[in-house]
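*Asks:* This is the structure alone, sequence omitted:
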């Protein structure tokens, strides 16, 4: 089971503002922070978390090809709202909200976007038919 995911950033302040606003919509708050290095958010300290960090090796942050972080939500309305908030905050679309495969009416409902550093994220829920 995943405990946390860390995403690299080139601008910790900008990234922090993005994730404060976005993750705040689902009740996640900062719970761990080291100035000028990293910030982590979770709904509670004992739940999985998402963190952003300046790379430890001081090399430029890069996006992992094929890497994606998925955030599980309760229903399609939450997925839609989370995705819309990400775009409002400057994120970019990588796949509009909807069922996958396209045309399905139950199952995997998801939306894809990239954050301000280009990291790919997914918001999803499972809808029973």
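*Replies:* Here it is on my side, so go on. Fair warning: this is a prediction, and the values are worked out from it, not measured in the lab.

*Asks:* make it CA atoms for all contacts and neighbour counts henceforth
*Replies:* Noted.

*Asks:* How many residues are close by residue 56?
*Replies:* Residues lying near residue 56 (other CA atoms under 10 Å) number 11.

*Asks:* Pasting the second one now:
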């Protein structure tokens, strides 16, 4: 149902490098790269992440309550993505751990532009 999610960024090159490196182990790469917008994913037929300079060219503003959530397929991969994000310049918003017993395992970061991202695994 979801085709892509877009987040605003200040520096396209930095954002593309951050997300391409972060998601490469999941098979993602930059699929479309235009001046102010880039699409990152596995294929054009699967959900993608779009990073863009806002159309009005004003500073992007991460929304209060907005969050991008990525399911990497296992608790171990949640841990790996969380650590990799920190190594790539993200800040901690919640270390990996079981949030809801036997149901939800998650970790949270803020990307270099302040966008909140969750890595999660159900079950």
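*Replies:* Structure's in. What do you need? Note that the structure is a prediction, hence the values are computed from the model and not measured.

*Asks:* How about the contacts made by residue 44 of the second structure?
*Replies:* Residues in contact with residue 44 of the second structure (CA atoms under 8 Å, 6 or more residues apart in numbering) are residue 31.

*Asks:* now do the one 3 residues further on
*Replies:* When the contact criterion is CA under 8 Å, 6+ apart, the partners of residue 47 of the second structure are 2, 3, 4, 5, 41.

*Asks:* Once you drop chain neighbours, what's closest to it?
*Replies:* Nearest in space to residue 47 of the second structure, with sequence neighbours left out and distances taken as CA to CA, 6 or more residues apart in numbering, is residue 3 at 4.6 Å.

*Asks:* What is the aligned counterpart of residue 54 of the first structure in the second structure?
*Replies:* Matched by TM-score structural alignment, residue 54 of the first structure corresponds to residue 53 in the second structure.

*Asks:* Surely that match is in contact with residue 9?
*Replies:* Yes: at 5.4 Å, residue 53 of the second structure and residue 9 qualify as touching, with contact defined as CA atoms under 8 Å.

*Asks:* Neighbour count for the two, which is higher?
*Replies:* residue 9 (25 against 19).

*Asks:* so what's the more buried one up against?
*Replies:* Contacts for residue 9 of the second structure were tallied using CA under 8 Å, 6+ apart; they are 15, 51, 52, 53, 54, 59, 60, 113.

*Asks:* Please identify every residue contacting each of residue 53 and residue 9 of the second structure.
*Replies:* If you check residue 53 of the second structure and residue 9 against CA under 8 Å, 6+ apart, the residues they both contact are residue 60.

*Asks:* what's the longest strand in the second structure?
*Replies:* strand 91-100 (DSSP state E).

*Asks:* Please tell me how far that one is from the chain's geometric centre.
*Replies:* Here strand 91-100 of the second structure is found 15 Å from its chain centre; the criterion is CA atoms, centre = their mean, to the nearest Å.

*Asks:* buried set for that strand?
*Replies:* Under the neighbour-count criterion of 16 or more other CA atoms under 10 Å, strand 91-100 of the second structure has 91, 92, 96, 97, 98 buried.
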